[in-house]
Every structure is written in structure tokens, then in C-alpha cells.
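In: this one's structure only:
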């Protein structure tokens, strides 16, 4: 997508204070565990992003008789995950190591080096379960319709609106087709959301970009919280093929279960009824062949 231009952030958005983040996290955990938060007598003003100044901030309050607090929203979950992602050190290493586990099957593993080389290992992959090295061009990272170098990937916008616009524009200009022909506007949005899931689950982006991807997900219409499940919160997310369920752990900012992912080698992968767990981290070692 050489014709895509970098979208610059024109309005700085204030970050919430540590006190506000702690309070929001406490409210989320109270809702997740069914506990009502303690009654407070002061009204607290919560800083919000400039693009969401009109959004209401809902705070669960204790009611006589111990009534349960208001339900957690998907926006709550994803904004806490964004804060966690932004404040979690990403570590360091020579290789970006991704492990993809589908259901109870043996995992597939990928090791990416910054210069464009990568290795794979897993049954069903090239190499037949043995470590296999690919020699690639200097732009090895595929993110939906975008093909980027490591530095370009790291330089994606850290503003959620600019990031989503960049991804959505790339999808729309890619010439992507569906079984019915040209994708609808809703399907284009779904393809962009799938790319956001790749950013929060497997791409070696900066903590700031990963946080922006979570905030962009929080702003998408139709994302709904379905309750606690599988070590996180189960969210209904509108994707290109319809609504699917994704489990996000807001305390670790990790995707614990997803039916779709966008491999950095290209394409989009779906599962049919089997959950996918994706783990990613920096490492200095390749496994023995």
C-alpha cells in the first residue's frame, strides 16, 4: 500500500491519572466478581479522550440491600486492557516468538528477526514439524493488506483514530473481494477489526501502538461484553464474516481466545468452533532443529 500516507495526530489526548486508572480497574473487577464497590461521597471527574468527550462515564454504586453493580461494558474491559498494554514493558530479544495453539492440537511456532528472516515449526507447516527457515525480502511483516518492514510496523500511529483510519483505508484500497464480490462497508470494518486483533495479540508493535489498537476496538460499535470466561472477559466482536467471540484478559492485555487471527506471514485464519490461544514474546534463542 505505497499510496497510503502516514496520518499525523493533530490533537493530543490526555492520559488518565494513575488514580483514575486504579479506580477504573477497581470498578471493572467489582463488576467482574459481582461485588458492589464501596459507596463514595465525592464526585470525581474522569479525563476522557478528545474523541470521546461526549461519552458518559458509568460508575457502579452500592444500593440498599446489596444490589449488584451495573454490568461491565466491553468498553470498560478494552480501556483497562489498553492501559495495561501501555504500561507493560515489552522486553527485548533477537527473535519475536509467536505460539499459536488451536484447541488441543500441538502448537505452531514462529520466530521473526528484525531484518526479515523468520523460522517456523509445527505439524502441518512447511518443514513437517521441524524448524524451517524462510529467506524473505526486507518487508516481511504482513498486517492485513499492509506489508511492512519492522521499523514501519513499529511506527504505526499511536492515536486510536489515526490507527483505525490507516487500517480501514488500507483494507478499502487493497482490492479485497468476498464470495459476493466487493465487500460492503460493514465487511470492510470487519476486516479492519481483524487487523486490530492481530495488533493486540501477535504483532511486535510498541506498547503504545498495542494500547491504541485496544482503544480503537473499544470505540467500535457492536462490541459487546458477554461476561467472565476463560481467564478474562468474553466479548462479541463484529468481524468480516459476522459476529464472533474473543476473550481478552484486561489485567495482562492478552487475547486468551480468538476465532480469527491475521498471521504476519499473510492471509487471515479462521477456526470453526475451536478456540485459539496466541502467546508472543521476545527471545534470544531458536530451538534445536
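Out: Ah, there it is. What you see is a predicted model, and the numbers here were worked out from it, not measured in a lab. Numbering: from 1, shown residues only.
In: going forward, measure contacts and count neighbours with C-alpha atoms only.
Out: OK.
In: Excluding chain neighbours, what is closest to the residue most central in space within the chain?
Out: Residue closest to the mean C-alpha point of the chain, counted by CA atoms, centre = their mean, is residue 200 at 2.6 Å. In this structure, residue 200 finds its nearest non-sequential neighbour in residue 210, 5.3 Å apart by CA to CA, 6 or more residues apart in numbering.
In: Next up, a structure to set beside the first:
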């Protein structure tokens, strides 16, 4: 089976909520190693532009969200019919204009995000908990990079869950039995081979900070990319020098993506959307190239407005999604700050009720003269 056929099947398959949630269990490892599909945007690995990272021992100060802090903001559902929804091209062209005012140089390109996944109901209780992780990527102009990663622990998923958690005595950990979050087939196997299915303790305690210095891993487990590689675009790894040479116009960018993915055919619009959002969220591009990427998306058939959306930090922005995506039950939207044009992150959600399955919230992105704390 070729890659194009694999992508077609991936986009045509309506993923179930349990499928997404269960896949979240492997997400930390995939994020750390930089390989495999990224569930949060339902992207195929050959169009992902993610900056992977390799786990290594170290410690750094990262803003930590635990059960003792204020409750996370509940993201809103997709817009109601009464909401005034701006067209996707209006949102994207405005973002293109705003983002070009961002700093064009700096000592590092920084991408700081918080990822959430693994929403799980506490056995025997009426509230849900969710795991979160923090990731920082720092890339120097010559291509050297550092990645800082930390698991932030488990916490009530929403404000209403937090109230139920307090009524439960505000526990700091939970014992989960495999059959509590397993398919019937796995539960049956656990009943037969109990030694292989031990109880798991989920805790609100943050894990150790992990720092990786060197080229971010964008290949399969255990492989390191050549020096200078800072991510991928289309079906190819991309170096810092190649990032600098990316066209700063929408037609040139689309042509470059098409060149990297020959034979895309009817899938070109979907691939252009995936590659374009990956470029905006994950590559150390200039404000001019990021603006061109927004303009390219504005001109891409199938890109739709998702209305005003609130992220997990309570920030409001305009969201866009790919209307021709194969799944009609689960969608992923990119949220954009109306004032700056910078991305606020992504959310994968249930179309029916707007419930968030997982998200990646961008807290800092762009060129900066600040220094990474990698000691």
C-alpha cells in the first residue's frame, strides 16, 4: 500500500472517541520520540511538520498546572447558529496581515506548548480527569536546538469536574484498574492473566523535566536526523537553511508543498492544509513566510471557518478547519489570535457536542532574545 492510499484511508475513517482517547496513551512517547501519527490533528506521519524530541535527564522551571491551581477554562463548543462567523478567508487574511508585524530576528525561535489528552472517568465517581504535558522547543538560527519536556500530572478535566473532585475529598492520585478503561477483549484477557494487567496509579504530581540537546528527532524511534534538520514539510525533512529559503508568497509555498509530494492529485488541498498548519505551528519561519502560509490556506478549497473558540487558558480566537476532512464525527481546528495573527493552538473535538478530546495550547511562539533554561 502506498503512502497516498494510506492517507486517503486515514482521512476517510471516522475515528471513535475511545479510539482517540486510547491512542492518547501512546502520545507522550510519540511526542518525545517525534515519530508516528499525531492524534491531535489527525495527521498522517508523512505530512506532519512536527518537531519531535528525544527524552533525556535534566530539570528546568516550567509553569506547572496541578490539582492545587485554579480550574482550567472549559473550551466552548463549536459556534451556534446565532454567532456571527467570519468567513475563513477573512480570518486567515487578517491573520496574515497581523503576523507580519512580529519580530523577524532573535537569538532563538521558541515554541512553547501545553498538551492535554487522556480524558478518563474516575472509577465509581462522577468526574473526569485529564493528563497534561508541557513542551518547549528552542532553535538557534544555525539550527542547533534544545527541547524541554515535562509531564504535568492529572487534574479534573473541567470546572464542573473540579467541583466533583473537591466533593470527593480532593484526592491527589487515583487507582485505575485495566478493565476500567479497556475494551471488552482486553478486560477478558486481564481476567485470565492478572499478572500482566496490574493496577495503574495516576497522580497529580508533575514528572521530572527532560532536556534534549541537539537536532530534534523527526525520524523513527532511535534514529537521529542529520545536523541542521529542524522538522519536516511534506514528505521530506527540512533544514534551517531550507526553512530560510521558503517562498514568502502563497503560490510559491503551495508549489513547494506540491513539489515535495508528487502524485498527490485530488488530495493536494487536504495535504496543503496539513502542511500549511504544520508550518505555522511547528517550523522556525519568518513572519513573512507565516503570513504567506495563512494566505495560502485562505486560497485553499475546503478550508472552513469554525467560529470564535476559547482555548484552555481562556483566550478567545477565530478557528478554522478543513471542511473536506473524511471524518464527520471528529474534527480538528486551528485557533488564531485575532490581534497578533499568531496561533493559539489546536483542538480535536466531537462534532456532535463540541467536547474536547485533546488539545495543544501555544503559550509562546516566535523569535526571541530570551535564553532557554537547560541547566
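Out: Okay, I see it. This is a predicted model, so every value here is computed, not measured.
In: Please state their TM-score.
Out: The TM-score (TM-score structural alignment, normalised by the length of structure 1) is 0.60; 198 aligned residues with a CA RMSD of 2.9 Å.
In: before we move on, back to that, against residue 164 of structure 2, how distant is the aligned partner of the residue nearest to residue 200 of structure 1 in structure 2?
Out: Residue 210 of structure 1 maps onto residue 290 in structure 2, with residues paired by TM-score structural alignment. In this view, residue 290 of structure 2 and residue 164 of structure 2 are 43 Å apart by CA to CA, to the nearest Å.
In: quick one, what contacts the match of residue 210 of structure 1?
Out: 96, 99-100, 248, 279-280 (CA atoms under 8 Å, 6 or more residues apart in numbering).
In: now, the most widely separated pair of those?
Out: The most widely separated members of the contacts of residue 290 of structure 2, counting by CA to CA, are 100 and 279 (15.1 Å).
In: The two: which is more packed in?
Out: Set residue 100 of structure 2 next to residue 279 and count neighbours by other CA atoms under 10 Å: residue 279 wins out with 24 against 19.
In: quick revisit: what helix or strand does the residue nearest to residue 200 of structure 1 sit in?
Out: Element membership for residue 210 of structure 1 (DSSP states H and E) is helix 207-218.
In: so after that helix, what's the next helix or strand?
Out: Counting by DSSP H and E, the element after helix 207-218 of structure 1 in chain order, helix or strand, is strand 224-229.
In: mind listing the helices for structure 1?
Out: Applying DSSP state H to structure 1 gives helices spanning 18-33, 74-87, 150-154, 160-172, 185-201, 207-218.
In: Buried deepest among those, which one?
Out: Sort these by mean neighbour count, taking mean count of other CA atoms under 10 Å, and helix 207-218 sits at the top with a mean of 25.
In: how about residue 277 of structure 2, what's its match in structure 1?
Out: Mapped onto structure 1 by TM-score structural alignment, residue 277 of structure 2 lines up with residue 197.
In: Roughly how far does residue 134 of structure 1 sit from residue 112 of structure 1?
Out: Residue 134 of structure 1 is 10 Å from residue 112 of structure 1, by CA to CA.
In: Give me the more crowded residue out of these two.
Out: Neighbours were counted for residue 134 of structure 1 and for residue 112 using other CA under 10 Å; residue 112 has more, 22 against 12.
In: Could you find the closest non-adjacent residue to that one?
Out: residue 118 (4.3 Å).
In: Contact partners for the aligned partner of the one you found in structure 2?
Out: Under the alignment defined by TM-score structural alignment, residue 118 of structure 1 is paired with residue 145 of structure 2. By CA under 8 Å, 6+ apart, residue 145 of structure 2 lies in contact with 137-139, 213-216, 230.
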